[in-house]
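Asks: What follows is a predicted structure for the sequence shown.
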Amino acid sequence: MVSSALDHNKPRVLVSGLSNGLGGTEIVVGRYIKALSSYATFEFLATSDLSDVAFVHEMNSEIHICPDIDRPIKRFEYLDHLFQDEPNRYQAVWCNFNHLLYADVLRAAQRANVSVRIAHSRNSRFLGGLPTQVISRFNRHVALRNSNVRLACSKEAGSYFWGDNFQILPNALDFNDMEYDPVSRIVIREEFGLSPKDFLIGTVGRLTSQKNHIFLLKIMKELLTVKSNCKLMIVGDGPLHKSLQESAATLGISSSVLFAGERKDIKDILSSFDCFVFPSTFEGLGVAAIEAQLNGLPCVCSFGVPDAADISDKFLKCSFNVAEWIDAIISMNRPNKLAGGRLFMTSTSKQVNCCQSSLVDNPLVSVIVPMYNAEKTIQKTLNSLQCQSMSNIEIIIVDDGSTDRGAELVMAIAEGDNRIKLISQNNSGVCVARNRGVDEASGDWVAFVDADDILPINAVRLLLESSDGCSLVVGALLNEHCDNSSKAISIGWETACSLSLAFWDNVNKVPFPSFANGVAFRSVCGKIFNKSLFRNGSLKFEDGIRFGEDALFMVDAYRLAENVKVVDSAVYCYVNNSDSVTRNTDISAIEGVDNLLIKLYELCLVNPDLNELYKQSAVREVLSLIRNLARFESNQLYMPVSNMVCQPYFSYLMEGFASHRYSRRLISEVKNRITIRLLLARRVMAAIGFTKFVYGVC
């Protein structure tokens, strides 16, 4: 017996009928107990320590190991002491039955006057051989006489065990636990040496005669003659494991049959399948088939699976005829579905519905995502786009010559979502990638998202709802830090506009805060642009600019927009990523900033009315570069920075820039190459914060 600290203020329930493994009963009971653990204390009665039933040990529950029925006297004495030594110890017993060998638990509970005695049938026939069948039939009257609550997982299971007097308790399933995962599909298939072209059929369940795996092997032998790229994966363990492997060898199909053993990553396993097969001779409900449908899989099942397991339009039942199964499997394939949608069951009909808003009432929004070596982050980014509450979007991924598996992951995700479009190009930089995305966009509106950031679920809807009568909508941003904290970057209406520029004076436009102070205004993210702004190349990203490209683009966007509206709600989440281009500093980064300064200098000469904006952008990018350099112990890169800020074009950009004295001092230190004073200036920057340091908000 394993002891644990018990909450004596909560009712105690004794649970029996679990075996030491990851069977369907153990999984479903575990879900209920986890959900109810705050309302009751659960103890377990079993013939083993349940060492492989993880949730029992995670809950630190008390386990009572009772002698098996092959020691009837010892078993009777144990149960008698368990219930009689501490009267009123249990307020309920919950007996889960796949057969009725252990109906004596209910009898012992009745003798101890336990108030609630639940008999719960988990199958539509008694499991086991002839002795088990005989004893179970004899014990049926024991279970009926000593229980006062009778439950079943399906109509078939209840009728077989209890006759007419029972209630159906639906098995607990969490849709999110079984949702299709395209990345897991790739990982699992690589684990088992499968190619993307292999058609993988699979099944999940204990290797017992009930699951009828031998029939599945016969199907596989014939199936390979008409579909040579087929593979079969059998997930689970049990007494027939060795004999099934021998049967596969005898049939000459060992190379096409994968025995995966017992697995805990069932969602990932299901994601690797193309079709789920379930030839059981009988089932209580067929939870494995329901989980497969929740994963988006088509299912071919036997008539031994109850009708209650049929929850989608990709569910077929077949008789035990090999040819019939082959025809059904070939006709089925994982359907293209909107990833991020949810599967829902209705009581009146079977259907699969996507939880998406109408595609008709809203204009199309093209979301452009430039991607370069974003294998680690692109799935999270795409998931946030797929789950948008306003689903009428197209997602354009522009792969800018990535050398990792990012494009492969996108293609896998796109298999389940026809809104995703992948475009590949040679490495040309983020500006070229974004321009390419705009050229390919079909939407009425355009949005930009970086491949390591995410959108809140209502982002597109909030922006689009404010789009009437304007050509640019601006939203607030959220900054997600590595410690999972989030810092809002608000619009800040209390900051009055400090720029006396002609195009801000339009009465139809909102009063903007300082362009340099408002990162929400400088970034291209967290906004939607009317496609008309891009007509005839009037608005585009400057090719060859690696740093500060957003600020240059946004100056033109505000100038061209006939009207601008602002949503003071977070519609974009920056994720601080140490691998981001803007956070990595090397000689190429310094060259990139240098190119930007030259471009800003040229723009100042062409558009003198915008000088203040361009100058603010120039100083900001240099100070941002120095901030990134401050993360390195070596001062090796300070020399090229010093040379850059000594150039005449930078001196021009510094003229008349009313910034905080510390930022001017830091620029001076870089120019003069005074290392000690530079280090002190770096400490000042770290102490007062970068924004305050640059803009004097202290």
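Replies: Arrived safely, thanks for sending. Residues are numbered from 1 along each chain as shown.

Asks: CA atoms for contacts and neighbours, from now on please.
Replies: OK.

Asks: before we move on, what SS does residue 488 have?
Replies: strand (DSSP: H, G, I helix; E, B strand; the rest coil).

Asks: That one contacts residue 520, correct?
Replies: No - contact status for residue 488 versus residue 520: not in contact, 10.4 Å apart, counting by CA atoms under 8 Å.

Asks: okay, and the common contacts of the two?
Replies: By the contact definition CA atoms under 8 Å, 6 or more residues apart in numbering, residue 488 and residue 520 are jointly contacted by 476-477.

Asks: Show me what the helix or strand residue 460 falls within is packed against.
Replies: Using DSSP states H and E, residue 460 sits within helix 459-465. Identification of packing neighbours for helix 459-465 by 3 or more CA pairs under 8 Å, 6 or more residues apart in numbering; DSSP states H and E yields strand 472-480, strand 527-530, strand 564-575.

Asks: and that helix, which residues are buried?
Replies: Buried residues in helix 459-465, counted by 16 or more other CA atoms under 10 Å: 459-464.

Asks: Residue 488 and residue 520: which is more packed in?
Replies: Higher neighbour count among residue 488 and residue 520: residue 520, with 23 against 14, using other CA atoms under 10 Å.

Asks: and the more buried one, which of the three is it?
Replies: For residue 520, the assignment made with three-state DSSP gives helix.

Asks: Which residue is the nearest non-sequential neighbour of residue 124?
Replies: Nearest non-adjacent residue to residue 124, counting by CA to CA, 6 or more residues apart in numbering: residue 157, 3.9 Å away.

Asks: ditto for residue 652
Replies: Here the nearest residue to residue 652 in space, its sequence neighbours aside, is residue 601; by CA to CA, 6+ apart that works out to 7.6 Å.

Asks: which secondary structure elements does the helix or strand hosting residue 119 contact?
Replies: Residue 119 is located in strand 116-121, with elements delineated by DSSP H and E. Based on contacts counted as 3+ CA pairs under 8 Å, 6+ apart, the elements that strand 116-121 packs against are strand 92-97, helix 104-111, strand 149-152, helix 155-162.

Asks: For the shortest one, which helices and strands make contact with it?
Replies: Strand 149-152 is packed against strand 116-121, helix 155-162, strand 167-168, with contacts defined by 3+ CA pairs under 8 Å, 6+ apart.

Asks: just the ones you listed: most buried one?
Replies: strand 116-121 (a mean of 24; mean count of other CA atoms under 10 Å).

Asks: Show me how far it is from its chain's centre.
Replies: Its chain's C-alpha centre and that of strand 116-121 lie 37 Å apart, by CA atoms, centre = their mean, to the nearest Å.

Asks: How about residues contacting it?
Replies: Here strand 116-121 makes contact (CA under 8 Å, 6+ apart) with 91-98, 106, 109-110, 143, 146-153, 157-158, 161, 284.

Asks: Run the angle between it and helix 155-162 for me.
Replies: Interaxial angle of strand 116-121 relative to helix 155-162 (axes from the mean of the first three to the mean of the last three CA atoms, to 10 degrees): 120 degrees.

Asks: Next up, a structure to set beside the first:
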Amino acid sequence: MNNEVVRVLVTSPLGVGGVTNMMIHIQEHLDRSKINFDYLVFHDRHEPMEDRVLSLGSKKYVASADNVKFRPFRRIWRINEIRKVCKRNHIKILHYNADCAADMTNIIGAKLGGVQYITIHSHNAGFGAAGNGIRFISKILKPLIPLFCDNFYGCSELAARFLFPRSIIESGRCSVLPNGIDLEKYDYNEAVRRKIRKKLNLEGKYVVGHAGRFSDQKNHSFLLDIFQAVHRKNPNTVLLLFGVGELQEAMKNKARTLGIEDAVIFYGASNEMNKMWQAMDVFVMPSLHEGLPVTGVEAQASGLPCVFSDAITKEVGLTSNTEFLSLQEKPDVWAEHVLKYMNVQRKSERKILEQAGYDIQQTADTLAQLYLNVAEKL
């Protein structure tokens, strides 16, 4: 492999999401003449970020079980699909971005396909609304993680403790890999702010922002309740939502039911989130659980005040204008905290995030060195 580009297969949906954005940003900061990423996805469809990674020299591999009608069998079927993909394409190195220990079924498939080195990277800190089946499978498979994986990362200490067995934690075999971003790209920019606000017809508005997949974990239903209270207290407010997902239509219906549909913008996916953050005035994230949300880092990098749920690790609180509220608090309480940032002066937070280790180049250099060394040994 010494005379060839080292290729690392990454598991990441190529939709709009924090983990996907992070992996692509890392890839853009690699010396791609030496090392590059390919992507393994589990649904056979065109994704919003697909063309972008293909332009970076990536290959997209599909291991889909969508044709299996009986949902409980899909996980089993996918093991063989992953095995075939890895064997057919001679995959040697896998970087697996994991939600929970149930993902070990996919990792086993990769091992059966001949993968020799596996990094498991924890991005979650709880099960949230996951069913009993996922919880049971995770409990059974968690002890297998040290047997099948070679390297252990958590996006936060909380995420590491959630996924990895105690033996991994206590032996010090795992480490925190910060969810780095391009700090220069996300830095606060007043000119961009004016341009995007004019484009979205947000001039003179107090913009409450959120970016995240429309899934149970992100708790959009409660976010809409919060915004209804915000809008009742101050009608000159707008909720700006970025993301797609299975609950998007349900949330549009709820906005209509709450009578706030004219004040809620369902923007969908965007390839220019660094610019979109500039248009907001406050970022609100009432997630049921998170590892360490990349979107929270991006929002703070753009100088935004942030209101997080206390189910999210406090490690994401990097700047002075961040706070954590209980999900047990009523929407009116959240609304008061959201509105208190109306007169906050935005400023660059780049130096603070850089000192905290959230510069994407640092993250990219760490992974590049790891996999170049691994490839040499293989």
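Replies: Looks like it came in fine. Since we're looking at a predicted model, the values are computed, not measured.

Asks: re the thing from before, need the contact list for the alignment partner in structure 2 of the residue nearest to residue 124 of structure 1.
Replies: Taking TM-score structural alignment, the alignment pairs residue 157 of structure 1 with residue 159 from structure 2. By CA under 8 Å, 6+ apart, the residues touching residue 159 of structure 2 are 122-125, 290-292.

Asks: one more time with 7 Å
Replies: Applying CA atoms under 7 Å, 6 or more residues apart in numbering to residue 159 of structure 2 gives the contacts 122-125, 291.

Asks: pretty sure residue 311 of structure 2 is in a strand, no?
Replies: No - under three-state DSSP, residue 311 of structure 2 falls outside any strand and is assigned coil.

Asks: Tell me, how many residues neighbour the residue lying closest to it once chain neighbours are set aside?
Replies: Of all residues not flanking residue 311 of structure 2 in the chain, residue 289 sits nearest, at 5.4 Å (CA to CA, 6+ apart). Neighbour count of residue 289 of structure 2, defined by other CA under 10 Å: 22.

Asks: try the one 10 residues further on
Replies: Neighbourhood size, residue 299 of structure 2 [other CA under 10 Å]: 27.

Asks: same check, this time on the one 10 residues further on
Replies: Residue 309 of structure 2 is surrounded by 23 other residues when neighbours are defined as other CA under 10 Å.

Asks: For it, give its distance to residue 276 of structure 2.
Replies: Relative to residue 276 of structure 2, residue 309 of structure 2 is positioned 22 Å away (CA to CA, to the nearest Å).

Asks: Same check on residue 229 of structure 2?
Replies: In terms of CA to CA, residue 229 of structure 2 sits 24 Å off from residue 276 of structure 2.

Asks: now do residue 236 of structure 2
Replies: For residue 236 of structure 2 relative to residue 276 of structure 2 (CA to CA), the value is 19 Å.

Asks: Compare these two and say which one has the larger neighbour count.
Replies: Neighbours per residue (other CA under 10 Å) separate residue 236 of structure 2 from residue 276, with residue 276 holding more: 22 against 13.

Asks: tell me the SS of the more buried one?
Replies: Relying on three-state DSSP, one would call residue 276 of structure 2 helix.

Asks: wait, what's in contact with it?
Replies: Residue 276 of structure 2 makes contact with residue 196, according to CA under 7 Å, 6+ apart.

Asks: That one matches what in structure 1?
Replies: So residue 276 of structure 2 corresponds to residue 269, using TM-score structural alignment.

Asks: ditto for residue 193 of structure 2
Replies: Here residue 193 of structure 2 is matched to residue 185 in structure 1, going by TM-score structural alignment.

Asks: number of nearby residues for its match?
Replies: Neighbours of residue 185 of structure 1 using other CA under 10 Å come to 23.

Asks: would TSV of the helices and strands packed on strand 116-121 of structure 1 with distance to residue 595 of structure 1 be doable?
Replies: Listed next are those as TSV, based on distance: least, CA to CA, whole Å:
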stretch	distance to residue 595 of structure 1
strand 92-97	72
helix 104-111	81
strand 149-152	72
helix 155-162	73
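
Asks: between those, which gets nearest to residue 70 of structure 1?
Replies: Nearest of those to residue 70 of structure 1, taken as CA to CA: helix 104-111 at 13.3 Å.

Asks: okay, and the helix or strand containing residue 227 of structure 2 goes to which residues in structure 1?
Replies: Assignment of secondary structure by DSSP H and E places residue 227 of structure 2 within helix 220-233. The alignment of helix 220-233 of structure 2 onto structure 1 (TM-score structural alignment) spans residues 213-226.

Asks: residues of that stretch that come out buried?
Replies: For stretch 213-226 of structure 1, a neighbour-count test (16+ other CA under 10 Å) marks 213-214, 216-217, 219-221, 223 as buried.

Asks: Report the separation between the residue lying farthest from the centre of structure 1 and residue 167 of structure 1.
Replies: Most distant residue from the mean C-alpha position of structure 1: residue 73, 52.6 Å away (CA atoms, centre = their mean). Note on residue 73 of structure 1: its distance to residue 167 of structure 1, by CA to CA, is 34 Å.

Asks: What of residue 348 of structure 1?
Replies: Residue 348 of structure 1 is 19 Å from residue 167 of structure 1, by CA to CA.

Asks: One more: residue 7 of structure 1?
Replies: 30 Å.

Asks: can you check residue 11 of structure 1 too?
Replies: 23 Å.

Asks: next one: residue 47 of structure 1
Replies: 28 Å.

Asks: what does residue 66 of structure 1 give?
Replies: Residue 66 of structure 1 is 29 Å from residue 167 of structure 1, by CA to CA.

Asks: Residues touching stretch 316-324 of structure 2, excluding its own?
Replies: Contacts for stretch 316-324 of structure 2 (CA under 7 Å, 6+ apart): 292, 296-297, 300, 305-310, 353.

Asks: Name the residues of that stretch that come out as buried.
Replies: So for stretch 316-324 of structure 2, counting by 16+ other CA under 10 Å, buried means 316-319, 322-324.

Asks: Now do the helices in the stretch 501-650 of structure 1.
Replies: 519-522, 549-560, 587-606, 611-629, 638-645, 648-654 (DSSP state H, counting those that start in this stretch).

Asks: hmm, back to that, and the helix holding residue 460 of structure 1, which stretch of structure 2?
Replies: Under TM-score structural alignment, there's no match for helix 459-465 of structure 1.

Asks: How about stretch 552-559 of structure 1?
Replies: Against structure 2, stretch 552-559 of structure 1 falls on no residues (TM-score structural alignment).

Asks: Start and end of stretch 215-223 of structure 2, how far apart?
Replies: Chord length of stretch 215-223 of structure 2, first to last residue, is 12 Å (CA to CA).
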